[in-house]
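Trainee: Just a sequence and a predicted model for now, questions to come.
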Amino acid sequence: MSPGDEHDSFGGVGGSGQTRTRLPEGNSGDVYGGARRPVRSSRSLITVVGVVVVLVAAIAFANRGGGEPADAAGPRAGTPGDTAPTAATGVRPVSGKNGRIPTGYAHDDQGAQSAATNYAVALGSAEMFTPSERGEIVQAVYAPSAIAARAGDLDKVYSDKDFLSRIGLQEDGTAPQGLTFISRVVPVGSKVENYAEDKATVSVWYSSLFGLAGEGSRNPVSEAWYTGSYELQWVGGDWKVTGFSQKDGPVPVARDQRASTSQEMSDAVGQFGGFTYAR
């Protein structure tokens, strides 16, 4: 479960080719305030071990081993690789929910993109670290055949005490008292790589927030960028995941903004709910 190389093809770290650092302007001692994080010049343990392990190792390691909406347009193949707008199409993208995860996608390429994007959010969430909620996510996201083959391996990875300790969590997957655990995927866009009537491969480009917010956190919330590739199968009247892979980037150049305080980060995760992503 070793992380991959985070240097990109531009020859620099994060595509900038240089490192810029602004010194602290205050004496608050807050792990977030006073200084903007360098532009990916040094990766904290939470980024290297946390985001990469969670979104790559856990799912990739595991990968080793409802009815159709009434107003859906029916099977329709898009043009793989072409840019498509993320605007309303007149086709209802989601007909229901399995717990908190939207399900019941249209049996077309747009439905496949909606499914992959929503599933990326679910698989990258903090709830994956809680056994009961992880089980619900796996049941909602994976195809039945994939669940039988991978659920046990996912539990093994996410329940590993050494892994949880390295990213600052307790043995039950929760944050220590006084800290807020943040793990959130923020999709930017999606595209169809391959499409057939009952199978699809969809890439989702997203930013990932991961870390512990709060006074004294050794693993402050950091940002990373990835593209996840989701293999989907149409089964039981819905799109389900059968395979997953991930690569770094594309990574934008960071702006010269001061990092928020730990309290602001804790407040934000509680006040701003995640979106249902759909075309």
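Mentor: All right, it came through fine. Numbering: from 1, shown residues only.

Trainee: make it CA atoms for all contacts and neighbour counts henceforth
Mentor: OK.

Trainee: Tell me which stretches of the stretch 1-150 of the chain form helices.
Mentor: With DSSP state H, counting those that start in this stretch as the criterion, the stretch 1-150 of the chain has helices at 45, 52, 59-64, 109-123, 131-141, 144-158.

Trainee: Buried deepest among the ones you listed, which one?
Mentor: helix 109-123 (a mean of 26; mean count of other CA atoms under 10 Å).

Trainee: Run through the neighbouring helices and strands of that one.
Mentor: strand 101-105, helix 131-141, strand 180-195, strand 199-213, strand 222-235, strand 238-248 (3 or more CA pairs under 8 Å, 6 or more residues apart in numbering; DSSP states H and E).

Trainee: Ok, which of the helices of the stretch 1-150 of the chain comes nearest Asp267?
Mentor: Comparing the helices of the stretch 1-150 of the chain against Asp267 with CA to CA, the closest turns out to be helix 109-123 (19.9 Å).

Trainee: What angle do strand 199-213 and the closest one make with each other?
Mentor: 30 degrees (axes from the mean of the first three to the mean of the last three CA atoms, to 10 degrees).

Trainee: Now distance to Ile147 too, for the helices and strands packed on helix 109-123, in JSON lines please.
Mentor: Below are the helices and strands packed on helix 109-123 laid out as JSON lines (distance: least, CA to CA, whole Å):
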{"stretch": "strand 101-105", "distance to Ile147": "16"}
{"stretch": "helix 131-141", "distance to Ile147": "7"}
{"stretch": "strand 180-195", "distance to Ile147": "22"}
{"stretch": "strand 199-213", "distance to Ile147": "17"}
{"stretch": "strand 222-235", "distance to Ile147": "13"}
{"stretch": "strand 238-248", "distance to Ile147": "9"}
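
Trainee: Which one of those lies nearest to Thr261?
Mentor: Of those, nearest to Thr261 by CA to CA is strand 199-213, at 8.6 Å.

Trainee: Second structure for comparison follows:
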Amino acid sequence: MSPGDEHDYRGVDQGGRTDDPYSTLGGTRQTRTRLPDGDPGHPHARRPVRNSRSLVTITAVVVLLIAAIAFANRGGTSNDTASPGAKSPGTAGSAATGTKPVQTKTGTIPSGFAHDEQGAQSAAANYSVALVSDGMFDKERRHQISEAVYAPDVAAARRDDLDKVYSQESFLTSIGLNPDGKAPEGLTFISRANPVGTKVEKYLGDTATVAVWYSALFGLAGEGSKNPVSESWYTTTYELKWVDGDWKVTDFTQKDGPVPVGRDQTASSAEEMADAVQGFGGFTYAR
């Protein structure tokens, strides 16, 4: 799956910048998740790996809220260096290959991606759409997304923890939803990622590191909305593994931007925005 300055969304228990606990990336705009073993400490600095499974699990779970609460972030940078073996950025990172989008699905999530670089990029783009979607706020759909996106050992460890995070009334009400995760009467909840491009950072046959640059729409459309739909830009880098004939996520990091300069256009009304999101369907992505 975007509240003031950039804030840490993961912040149910972890917190981010003190002015707003719901920012995704806080001071460094860098969120890192290690799955199934991870860095359970503060989101803004690297910490030694700890043995506490519960802390690792909570860290992995709440990071999924990054896209879901990303509507108030405002830019940031990352100082991470490229991984050994990483490819240099290319000007044709998302050049068309002529390969058609996959025709199969797991639940509502595209699946059956090719066992090559193009397939890894297509998987990463489609998984970005799923993880940012409003489906993460519905229990049944959330389970489908988790099973379809994550490697089996990771998905199995996340189900109960995801349910605990997404069912917290304080979290839901903070973003304008009812305690049951639904939008108030007369309002339309919008959470959608729109991938712009993908880039292979590293490819080793059965593992791949793929960056996805995308814009995200998040908020409530309708008269009287206190969280109107706004746009944010992010780059999420996925660690993928070839598992049981498909690409699956084992880890990911996110940073803000690149953010384009906004044009002098008049914002659409709440009704127009709601109608647009309901009337225009999403895509299945391939290169």
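Mentor: Happy to help now that I have it. What you see is a predicted model; the values in this text were computed from it and never measured.

Trainee: Nearest approach to Ser245 of the first structure belongs to which of the helices of the stretch 1-150 of the first structure?
Mentor: helix 59-64 (6.4 Å).

Trainee: Looking at the helices of the stretch 1-150 of the first structure, which is nearest to Ala196 of the first structure?
Mentor: helix 109-123 (8.7 Å).

Trainee: thinking again about what came up before, I'd like a version of the helices of the stretch 1-150 of the first structure in a markdown table, one that adds distance to Tyr230 of the first structure as further columns.
Mentor: Listed next are these as a markdown table, based on distance: least, CA to CA, whole Å:
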| stretch | distance to Tyr230 of the first structure |
| --- | --- |
| helix 45 | 27 |
| helix 52 | 16 |
| helix 59-64 | 11 |
| helix 109-123 | 6 |
| helix 131-141 | 11 |
| helix 144-158 | 13 |
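
Trainee: of all the ones you listed, which lies closest to Val192 of the first structure?
Mentor: Among those, helix 109-123 sits nearest to Val192 of the first structure (CA to CA), with 6.9 Å.

Trainee: chain center to that closest one: distance?
Mentor: Distance of helix 109-123 of the first structure from its chain centroid, counting by CA atoms, centre = their mean, to the nearest Å, is 11 Å.

Trainee: now stretch 204-222 of the second structure
Mentor: Distance, centroid of stretch 204-222 of the second structure to centroid of chain: 5 Å (CA atoms, centre = their mean).

Trainee: before we move on, what about stretch 149-168 of the second structure?
Mentor: That offset, for stretch 149-168 of the second structure, works out to 14 Å (CA atoms, centre = their mean).

Trainee: which stretch among the helices of the stretch 1-150 of the first structure comes nearest Thr201 of the first structure?
Mentor: Here helix 109-123 is closest among the helices of the stretch 1-150 of the first structure (CA to CA), at 8.2 Å.

Trainee: quick one, that closest one and strand 101-105 angle?
Mentor: Using the same axes, to 10 degrees: helix 109-123 of the first structure against strand 101-105 is 160 degrees.

Trainee: residues in contact with Ser207 of the first structure?
Mentor: Applying CA atoms under 8 Å, 6 or more residues apart in numbering to Ser207 of the first structure gives the contacts Val185, Val186, Pro187, Val188, Glu223, Ala224, Trp225, Tyr226.

Trainee: Quick one: map the first one onto the second structure.
Mentor: So the one you mean is Val185 of the first structure. Counting by TM-score structural alignment, Val185 of the first structure lines up with Ala193 in the second structure.

Trainee: Show the contacting residues for its match.
Mentor: With CA under 8 Å, 6+ apart, Ala193 of the second structure has these contacts: Met1, Ser128, Val129, Val132, Ser133, Tyr214, Ser215, Ala216, Leu217.

Trainee: The nearest residue to Val61 of the second structure once chain neighbours are set aside and Gln278 of the second structure, how far apart?
Mentor: Sequence neighbours aside, Leu162 is the residue nearest to Val61 of the second structure in space, at 5.7 Å (criterion: CA to CA, 6 or more residues apart in numbering). To Gln278 of the second structure, Leu162 of the second structure is 26 Å away according to CA to CA, to the nearest Å.

Trainee: which of the contacts of Ala193 of the second structure lies closest to Lys226 of the second structure?
Mentor: So of the contacts of Ala193 of the second structure, ranked by how close each gets to Lys226 of the second structure (CA to CA), first place is Leu217, at 15.2 Å.

Trainee: Counterpart of the closest one over in the first structure?
Mentor: Aligned partner of Leu217 of the second structure by TM-score structural alignment: Leu209.

Trainee: surely its match meets Tyr226?
Mentor: No - Leu209 of the first structure lies out of contact with Tyr226 (CA atoms under 8 Å); the separation is 11.2 Å.
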